[in-house]
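# I need the structure of the sequence given here:
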Amino acid sequence: MAAVAPRRTERALEPPRSARVPMGPTRKPNVCLRLSRRALGFYARDAGVGQRMNLGILRELVCQESTTFKNVWTTHSKTPIAYERGRIYFNNYRCCVSSVATEPRKLYEMPKCPRSEKIEDALLWECPVVRFVFRAFVSKNKVCLHFFERYLSWDTPQEVIAVKSAQNKSPAGARQAGIQQSVLLYLAVFHVLPFSLIGILEINKRIFGNVTDATLSHGILIVMYSSGLVRLYSFQAITEQFMQQKLDLGCACRWGGTTGTVGEAPFGIPCNIKITDVPPLLFEVSSLENAFQIGGHPWHYIITPNKKKQKGVFHICALKDNSLAKNGIQEMECCSLESDWIYFHPDASGRIVHVGPNQVKILKLSEIENNSSQHQISEDFVIWANRENKNKNLVTVTASGRIVKKKVNLLDDDPEQETFKIVDYEDELDLLSVVAVTQIDAEGKAHLDFHCNEYGTLLKSIPLVESWDVTYSHEVYFDRDLVLHIEQKPNRVFSLYVYQMICDPGEEEEEAEAEEEILNRTCSKE
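As a prediction, the model looks like this:
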């Protein structure tokens, strides 16, 4: 493999290990006291407090020293494996297995589809009472829509679904004759509850220009171009201006001289939103590879300047006036083959997560003192990989026999050094989970670290027993008391490793008597 030239070869020395992670409060909440107070009904009349208290107890159990995570189940599959909220899906979401029990248990398995049908994508919708999995089917004989459904996504989470078609491509003969397909793709939008059609619109190059892709998110139509340009339009405004006819699923409809039932073959669902003119533009920006994110408080966006040499450089700007935040140019001083990545923190704090091979930076967005209209970026805390400063000596011998030694700096993602591969956030336990990998001899070893989301303090480290090949595709999920590792090997072989939390009762039993005595004294005083 040819090495990619690094952006920079010089960087400041890393701080010593002991000074790398900021320390937060050291007082450990008492699990036994919390359980006893809960049993006495201390939180019965406070809505939500009981649930938060339960999750706080679980967090303490997860992070205590005596707790371990055991590999309880391993399986392999020739089809993709997916995980969603305690359920594992096999065979393109046809087979559902519960991961909550001690041993995974099959919940259901759908009958096989005819050869004329296959599942392209799936989306999970759930409420406190019931849970559904929406599936996008492609069928040769029974077509619901007038296009091949290929992708499912949330427009508004748990409320509105967007179904995206495959992109239309002109036949080879038409392309040779210079005939271009004007319609790039279709978007069908549905309300979830009750399940109803909002509308289907086409993305037409005659209206939007030489567009390469489009999608819906949070009521915004996002259109992307090969030049790196990203344009945003209001889907509500488009619907109000260009909807030709309101359609109801399952109802009779006359369209284009043909009468049929909306949503049933062969009539399907007509394209009832025809954009005949360029809609009002909300926002546009140019970014390398169309990379564009919005978040923060107040709204800011992150882009990479639209030049290849700027890859790995991120600009954080205010959405209202495009002004660059103070210290808003973030570039990690790393020398690596793989680029670092950045995103808004999913905990809704408005912070930003910047991940490199040897460090995870948590950045905060705040107002500049005496200037509330402008904001600045500053470090909240940094998580460093556990490394030693190793420099290899390149030894050469000249023609005269003189030995010349030259120091060579290793890459920051050198496989023999601990390298960060995955960073995620467990929202219920308020923990950052970080996967770090080190190549030992011929195989890689990984461990999953739990860090305090507020201070960055390392609370727990879990070794993964299976080897980690950095050339494979990996997904790691941490969900309450579960850890799942999904690995995709060559020839579409998928492997699943399930870990469950196991508490050592010894330590808790020793503390129980002392805590019960403290609780009795507390109750007697009250």
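# C-alpha from now on. contacts and neighbour counts both.
Will do.
# how about the residue nearest to residue 301 when sequence neighbours are not counted, what does it touch?
Computed as CA to CA, 6 or more residues apart in numbering, the closest residue to residue 301 that is not its neighbour in sequence is residue 294, at 4.3 Å. Contact partners of residue 294, counting by CA atoms under 8 Å, 6 or more residues apart in numbering, are 300, 301, 302, 344.
# Now show me the structure for the sequence below, then we'll compare the two:
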Amino acid sequence: MKQQIRDENVLHALIRREYYPKNSLRKNLQILKTLVCRGNYEFRKVWEQSSKQLICCESNTIFLDNYRTAYSGYGLHNGAPVPKFSISQDKLPRKIVDAVLSRSKPTTIHKSGQWTGKPGNKMYAITSSSLLVVDLNTGRVGFEILLLLSDVINFKHINWLQTEESIVLSTTLCPRLPPRQRRPPAQGPSNLVKVLAVFTTLPITFVCMFEVTRKVFGADVTDVMMCQGLLAVMHQSRHVRLYDFKHMLAKYKVEPLALRNSRYGDSAPLNINMKITELPRCLFVTRCEEWNVQIGGHPWHYLTSPVGSKGYFSVHSLCSGDVAKDGSMESDSDSIEFDRAVFHADDSSRIIHIGPEAVRVFWLKETDEDGGSVLLPAFTINLQYPRLQAVGPLMPIVTSSGRQVKRRFSMDEITGANMCTTIHEVDYEDELDVLMVCYTVHQPNALQGTLGIYDNLTGGLLKSVKLDEPWSDYLEHTVILDKDTIIHIIKSTNGKFLCQVYRLFERCHDNKPSARPKPGGRFEDELDFDFSAPENPRVRTSHRRQLAALASRRRQRPR
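The predicted structure is shown next:
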């Protein structure tokens, strides 16, 4: 059942916007939401591209060939994306492994005079040994910083440490060698976990580069990452520990290093200027399955899965560590796919629990009795479809002589016979204030992809969009809804990527006959009925009246 949103005439809303221009952006988005969800419009596929290399999308820009080719998501020709830039192999011989985009406001980026850094959109990309600053409008590599020269350690990931303020670069994970193998030198792969580098973006400034070693943080350290000014260290015992990065920077930074005043192609790499010699003070520690810890809500809570209970989630208070009342979420189906749970992206202190065939949203509210918290259900989006028939009978076969023939059953027959829906992604579109759910229905002959747009407050269905599913086997589904554009990226099991772009168009009624008579046309073309319609007394009477009216008009025409 579709959700009935406010019945507001778009023309009247545009007229009121002219008289009262305050909050024009919010009004424009409300008008666009009305057109997307209720108007005489539909999404059509306008562009499709496949590649054996990475395809990704960020901030309305589609990247192909490992970030070398970029397409703008808003094209004027039939709504298809248009080429934005392409970096040739001669200008950049090294492979780009990861990148983030910056939509900075006009400001002075660099004061050295060598590279002014004109205001605009930029992409911070990394290769195995360098950091690149690329202009998103032209594709020109304006700045390159050589990070580290090593045959063993390569940089692979780049993320925001603070959005639009600072970035963090991390290397590949250095595995721990068995004790029987020959040990490398000190600080080698057996002791080193990762190397991290931090830069500020406005202007581009080198902050520090440091090593995370097992000698300091523990012999069972498996991985490390940084986010929101915190250093998260993951241990083999399923413990996750958080450390304050600012405290570490003030205590262990050896010397500040400035970037060289040179252009593209600087041959001098940066050095490690921060050495952690002792274990810093731990801010938070917990033990959970797959090191999955999420912090959010008002007041602050954290969401984890207990060890040995994958797919089961519990909500704890960050201050006291107590479990919230009714704060346990578990799956109520026998699917082989594990459940997921995340905090809602609109900062409304809600939690989204994603099951195999349903999406449940909970309110996290503070109680007045003892100052604790309670988890209350808000709404449920049920995507359960009629069950498919099982492949073969599940009961033993009995022959004519009365002998029972037993056969083996696979896990797909036991669980897959009851599951015909797979939820790939649940995301929040902040500009339209809607919740979108991308799922696939397993039909007998093919797969049917669907993008459901739901109301963010009530969970009612606003619009359903059919998506093409070219492959029966897939690994990842990524769907991005940006105003009137849908970008669908699929990764197959053989590593091939496919990108599809859908745009919003007015729904055409080409199959309906025209109500206006055609001048000079045939006699049948002037009639507003189908001659191939089945015989019906009422239909015949209507046809006679139309024939009589048409003959009368023809007699009155001047000769």
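# Post the TM-score for the overlay when you can.
Comparison of the two superposed chains (TM-score structural alignment, normalised by the length of structure 1) gives a TM-score of 0.81, and 464 aligned residues with a CA RMSD of 3.0 Å.
# thinking again about what came up before, what's the mean distance for the strand or helix carrying the residue nearest to residue 301 of structure 1 versus structure 2?
Following DSSP states H and E, one finds residue 294 of structure 1 within strand 292-295. For strand 292-295 of structure 1, the mean deviation from structure 2 after alignment is 0.7 Å (mean CA distance after the TM-score superposition for structure 1).
# The helix or strand following that strand corresponds to what range in structure 2?
Scanning forward in sequence from strand 292-295 of structure 1 by DSSP H and E, the next helix or strand is strand 300-303. Alignment of strand 300-303 of structure 1 against structure 2: residues 301-304, by TM-score structural alignment.
# Residues touching the matching stretch, excluding its own?
288-289, 292-296, 313-319, 342.
# rerun at 10 Å
Stretch 301-304 of structure 2 is contacted from outside by 286-297, 310-324, 327-328, 341-343, 349, 351, 364, 373, using CA atoms under 10 Å, 6 or more residues apart in numbering.
# cool, and stretch 123-130 of structure 1?
Counting by CA under 10 Å, 6+ apart, 84-85, 93, 131-136, 151-154, 157-159, 161, 192 sit against stretch 123-130 of structure 1.
# repeat for stretch 105-116 of structure 1
By CA under 10 Å, 6+ apart, stretch 105-116 of structure 1 touches 87-91, 93-99, 118-119, 137-142.
# what about it, how long is it end to end?
30 Å (CA to CA, to the nearest Å).
# do the same with stretch 262-274 of structure 1
17 Å.
# that older thread, for the strand holding residue 294 of structure 1, buried residues please.
Of the residues in strand 292-295 of structure 1, 292, 295 count as buried by neighbour count, 16 or more other CA atoms under 10 Å.
# quick one: it to chain centroid distance?
14 Å (CA atoms, centre = their mean, to the nearest Å).
# hang on, the earlier thing: from the contacts of stretch 123-130 of structure 1, which land in strands?
Judged by DSSP state E, the subset of these located in strands is 84, 131, 132, 133, 134, 135, 136, 151, 152, 153, 154, 161.
# Please identify the one among these that lies nearest to residue 439 of structure 1.
Nearest to residue 439 of structure 1 among those, counting by CA to CA, is residue 84 at 30.0 Å.
# what do we get in structure 2 for that closest one?
Aligned partner of residue 84 of structure 1 by TM-score structural alignment: residue 58.
# give me every residue that touches its match.
73, 99, 100, 101, 480.
# Distance check, it against residue 71 of structure 2.
11 Å.
# that older thread, redo the contacts of residue 294 of structure 1 as a markdown table? Include distance to residue 518 of structure 1.
Formatted as a markdown table, the contacts of residue 294 of structure 1 follow (distance: CA to CA, whole Å):
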| residue | distance to residue 518 of structure 1 |
| --- | --- |
| 300 | 50 |
| 301 | 51 |
| 302 | 52 |
| 344 | 43 |
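# picking that back up, now the buried members of the contacts of stretch 301-304 of structure 2.
287-291, 296-297, 310-318, 323-324, 327, 341-343, 349, 351, 364, 373.
# Can you flag which of those belong to strands?
287, 296, 313-317, 323-324, 327, 341-343, 351, 364, 373.
# Out of those residues, flag the one nearest to residue 543 of structure 2.
Out of those, the member with the shortest distance to residue 543 of structure 2 (by CA to CA) is residue 351, at 60.6 Å.
# So the closest one sits against residue 379, correct?
No. Counting by CA atoms under 10 Å, residue 379 is not a contact partner of residue 351 of structure 2; they are 11.1 Å apart.
# Please identify every residue contacting each of the two.
Contact criterion CA under 10 Å, 6+ apart; residues shared by residue 351 of structure 2 and residue 379: 360, 361, 362, 363.
# now those residues in TSV, with neighbour count and distance to residue 221 of structure 2?
As requested, these are exported to TSV (neighbours: other CA atoms under 10 Å; distance: CA to CA, whole Å):
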residue	neighbour count	distance to residue 221 of structure 2
360	18	35
361	26	35
362	21	34
363	19	35
